[in-house]
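*Asks:* Below are the sequence and a predicted model for it; my questions follow.
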Amino acid sequence: MGATSSTEQATSEQREAESLAASTGGLSLLQHVFSNLSHPQTHSISPSSLQQSFGIDFEKVECEAIESPIGFAELLNHVGSSIVDLFFLAEKGGINWIEFLRGYTKCCGRTSASNSLNNLCRVFGMAAEKAGLSLKLKFEFDDTDCKMTGSLLASELLMLLWVCWLMSWHHRNTNNSKQKANHILPDLSHIVLSAVESCSDTSSDIKNFNLSELNIELPAGKIHMWALRTVPFLADSFGQFVHAKLRKAVSQEDNLEKSGPSVGDISSTKCTTCLLTPGRAWAVSLNLRSILHEEIVKTCFPNNAYETDENLLYRSGLHGRGMNRFWANVEGYKGPLLMLIAASSDDAHEGGKDAKEWIIGALTDQGFENKDTFYGSSCSVYALSPVFHTFSSSGKEKNFIYSHLHPTGRLYEPHPKPVGIGFGGTIGNNRIFLDEDFARVTLNHHAHDKTYQPGSLCPGQGYLPLKASVLDVEVWGLGGRSAKEVQNANQKREDLFTEQRRKIDLKTFSNWEDSPEKMMMDMMSNPNTVQREER
């Protein structure tokens, strides 16, 4: 009876584990992976084999515009082993089918955003410990939850963000045969400074901080709350990474014959990019879970150059400044748009010595329209540099977008509406307003705006209006290739109509007697002459 009871218990555990795995939609994949990786005699997977499958492997990793923290390369070498040690329980023979399913469910199963973030931080903490880094990050366990305690330095938070970036890159490039190529880690200082501003009590100008020298300890509890509020989908990268790596283990069985994951030298590089750098695009994508998320991620991890170029609709440095040049490039685009404005504000009394450069953005759910009133059903505005913040709809008002060109007619307007692009606030007193020449941008305090959530769009913004010189403006289309094709078709049709209006049919005016010029001259010479109307 004991054997029968044990067999029934094992069968019940297997059914439960398979049911949970099936709820994630990955049971079929797990069956293929286990069949490929398990030993035919022991019917279990060697922990070392699974560690290699979860490894982050690059020949060379370069860091954009900032020096890599010491020990980061070694930390990457231990990510795979940390995942296996934490979530896949191994017995003497290895990892059996039930424990393999349970481990996958812990990593990729349906759970709260808080638990997902804790799992990600646990992997990061163990990998750092194996790499010899002394983190103050601790975890307290009870029967139902895991609580993160301790603290992180700014440089350690940067390493955590870079690990998430690499996990997302693997998820997006599962079928890329050149995964062990050089990779550039983006500048994520704007996200780190957002955490520093939110989690520390410092009153200094944080934009002047050097992250490698910033020794402010950020409490783990505050980091946890900041991440759930500012980058709520950061922890999704962990589950997507685990799933992508297992999918690759099925498609490329020869990966296990390699010597294992290894990361080469990590150096620093400076990249010349658009305003929408991969780091800024990734920060925006961490706030979205929709089709827009996928379109923005294409800018972070493009499979080819065309995927990036086709999304850029307008750039003032390339297409020219002003509403007319702007409208010529965005008119007819019916999909969501991401607009970025780079500006510089300085103290005129000091001759511009205290210049501050910053970048803000706005994400619309539709294309721009020429209206003298507000329109749109939803929109979010962003502080992108030097500190990242998101200001979504407050739900109190719907003054989302304002974009107005000069009227085509010459009718007299006693109270003309401002010409330019605005977001939030009221007409003439917008939260953000870009003038018609794209020369000046004005930021008003959030007290004048009930459409978007409160907060400063740039460091040092006070209650008074802030006027700044515009450095560059970009607009990115996020409606996919179909939206761009529709815009191109509309523009071709408009060009054809314009060309037809310019052409003159010489046959019509070859006879002087029938020409409109002769008719006008006859009327002027003798206006009382009765003109015969042909019927």
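*Replies:* Good, I have the coordinates.
*Asks:* Could you use CA atoms for every contact and neighbour count after this?
*Replies:* Will do.
*Asks:* packing partners for the lengthiest strand in the chain?
*Replies:* Counting by DSSP state E, the longest strand found in the chain is strand 466-477. In terms of contacts (3 or more C-alpha pairs under 8 Å, 6 or more residues apart in numbering; DSSP states H and E), strand 466-477 is packed against strand 312-315, helix 316-319, strand 337-345, strand 440-443.
*Asks:* and those as JSON lines, adding distance to residue 63?
*Replies:* Output for the helices and strands packed on strand 466-477, formatted as JSON lines (distance: least, C-alpha to C-alpha, whole Å):
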{"stretch": "strand 312-315", "distance to residue 63": "25"}
{"stretch": "helix 316-319", "distance to residue 63": "27"}
{"stretch": "strand 337-345", "distance to residue 63": "23"}
{"stretch": "strand 440-443", "distance to residue 63": "32"}
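*Asks:* Compare those and report which one is nearest to residue 199.
*Replies:* Closest to residue 199 of the helices and strands packed on strand 466-477, according to C-alpha to C-alpha: strand 440-443, at 25.5 Å.
*Asks:* another structure for you, compare them:
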Amino acid sequence: MGASSSTGNPSPEAHEQREQETLASAALSLPLLRAAFSRSAANALPDALAPPPASFRLPGSPAPPPPHFHGILGGLGPAIASQFFGHGAAAVTDGGAGWVQFLRGFNRCCARVTASRSLALLLRVYAAACAGAGAPCGVQLQPDEGGGDEDGKVVGELAPEEIAVFLWVCWVMAWSASASRVVSDGGDKSEPVTVLLPDVTHLVLSALVSAGVVTDDAGVWGWDVSSGGKGVKVQEFMSWVLSTPFGLGNCLSRYVRDKFRSLAADSVEESSVSTVSTTFDTSDVYLLTRGRAWAIALSLRNKLSEKLLSASVIGMDTEDLLYRSSVHGKGLSRFWSCVEGYKGPMLILLSAFSKGGGENVDSDRRWVIGVLTEEGFENKDTFYGSSGFLCAAHPIFRMLPPSGKEKNFMYCHLHPQIRAYEANPKPVGLAFGGTIGNERIFLDEDFSGVLVRHHAVDKTYQHGSLIPNQGYLPVEASVLDVEVWGLGGEATKRQQNMYKKREDIFSEQRRKVLPRLRANLNHLLPCSSLLKRACMPTIFPFTLSG
């Protein structure tokens, strides 16, 4: 009886350990956590949770990032260790109490919680890192007098420069997770690598517009983060994050999990940092910059988020660039020759400026919009598709998911190979959203002009403006460049290559068969010109020689 009673009623310590282990195993495997725990007893946990050493600079210039930025990154590991795991490595021991405390800290930052809760924890870590570096920070911690939240509320106000620094810290978390999994090919590992930070101006502007700080669309042109201005309340900033780049809330838990994976792995793999594509300034080479790729990745909940997140860290693979008008030439036919046969998701980016004068180009009033499709293009005279997203990528970021009311996601119509009379010919070009004749976005056949209509004509995608000062009237714009990126991976690209090879073989066969058929027909038929004129037009459309 005594043994049965003790087995059925475990001690409170054993019961808590079992609960913490069950909760932690949902985020990371227990053997991996035990390996990370055993190594953290010998190594300082704050150092293990710090990002890899690197020298960061801003895009477009060799200028350093804002003051205290490297100090904030240096205080990131100690801030996480003190916030969740006690006071550094001193609190981590080999005993059972140390293991339970380690699990408690892991579950506090990595267990599944509400999005607002995870974002609040991230802001708390950011505020602690700023305090350790002596950097200015508008995030303040207010104790909850009601006792409902053990960490209290996060209040305060973030200046535009602080929003940019916070976004860069989150991006470094993603960069460090990807960099620690790739072994560097040569180089001096004793010296920190130089890493180019992404441009986050479009995200900062999106937060300011959402909070009502920037009310006039004309104010977004030429706006600079360093120009300062009125700040955004933390609660308004959190509302913007939860509605637009909601993936920011997962940065902390993802970062800690990846750090523990590296801590449990071999020391050689742990200390390796990739230098591939991190020092290249590709901000002006492609429309898909790393900052835009990161913004889109943070606004998705599907598997494409991982692909674009990797692109924001190391850049997109040029093999995934299916079409670029400045390289392959403008026009629907050239576009079709590059994307035909690709049966996978794509990202289309379009750069243009509104017509009505050259002052738009001189003042750099160019805008970039994008379309994310879930499938490849088809030559049809009707709308089709299963899902898709519209986004404003420059100068302000805004993501417009499907509304669920209609399914007019894509439209791609070329001139038919066999011309025939049509009483109501369908428009030739690319379109997204709306209906035929009232498309949300319509790109003409020559890729020289684009028409953007108000969201009132569209029930496929959610409401929202795609370009500044859009208004209710259709906006005609001149196209500068068009890019199409394939996001289906290597398997989809191989299938497209196989499709193109088959089409090339069929085209070559047709080129060989047609002359033979013409020669045989000339030989078999009488040479009478009368018979030729009487019979041949009804049999073959071409004219026989001799």
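*Replies:* Right, received. Where do you want to start? As the structure is a prediction and not an experimental result, all values here were calculated from the model.
*Asks:* if we can go back for a sec, please produce a markdown table containing the helices and strands packed on strand 466-477 of the first structure, extended by distance to residue 96 of the first structure and mean neighbour count.
*Replies:* A markdown table is the format used below for those (distance: least, C-alpha to C-alpha, whole Å; neighbours: other C-alpha atoms under 10 Å):
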| stretch | distance to residue 96 of the first structure | mean neighbour count |
| --- | --- | --- |
| strand 312-315 | 50 | 21 |
| helix 316-319 | 59 | 13 |
| strand 337-345 | 48 | 22 |
| strand 440-443 | 60 | 21 |
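*Asks:* now the next helix or strand along the chain from the longest strand of the first structure: which residue numbers in the second structure?
*Replies:* Using DSSP states H and E, the helix or strand that follows strand 466-477 of the first structure in sequence is helix 480-502. Under TM-score structural alignment, helix 480-502 of the first structure corresponds to residues 489-511 of the second structure.
*Asks:* repeat for stretch 418-434 of the first structure
*Replies:* Counting by TM-score structural alignment, stretch 418-434 of the first structure corresponds to 427-443 in the second structure.
*Asks:* what comes into contact with the matching stretch?
*Replies:* With C-alpha atoms under 8 Å, 6 or more residues apart in numbering as the test, stretch 427-443 of the second structure has contacts from 332, 371, 382-383, 408-415, 426, 444-445, 449-455, 457-461.
*Asks:* mind listing which of these are in helices?
*Replies:* Those of the contacts of stretch 427-443 of the second structure mapping onto helices are residue 332, per DSSP state H.
*Asks:* Just the buried ones from the contacts of stretch 427-443 of the second structure, in PyMOL syntax?
*Replies:* To isolate the buried members of the contacts of stretch 427-443 of the second structure in PyMOL, using 16 or more other C-alpha atoms under 10 Å:
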select buried, resi 332+371+383+408+409+410+411+412+413+414+444+445+449+450+451+452+453+454+455+458+459+460+461
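*Asks:* among the contacts of stretch 427-443 of the second structure, which are in strands?
*Replies:* Among the contacts of stretch 427-443 of the second structure, the members found in strands (DSSP E) are 371, 411-413, 444, 449-452.
*Asks:* So for the second structure, which residue is the most central one in space?
*Replies:* By C-alpha atoms, centre = their mean, the second structure has its centre lying nearest to residue 297, at 2.6 Å.
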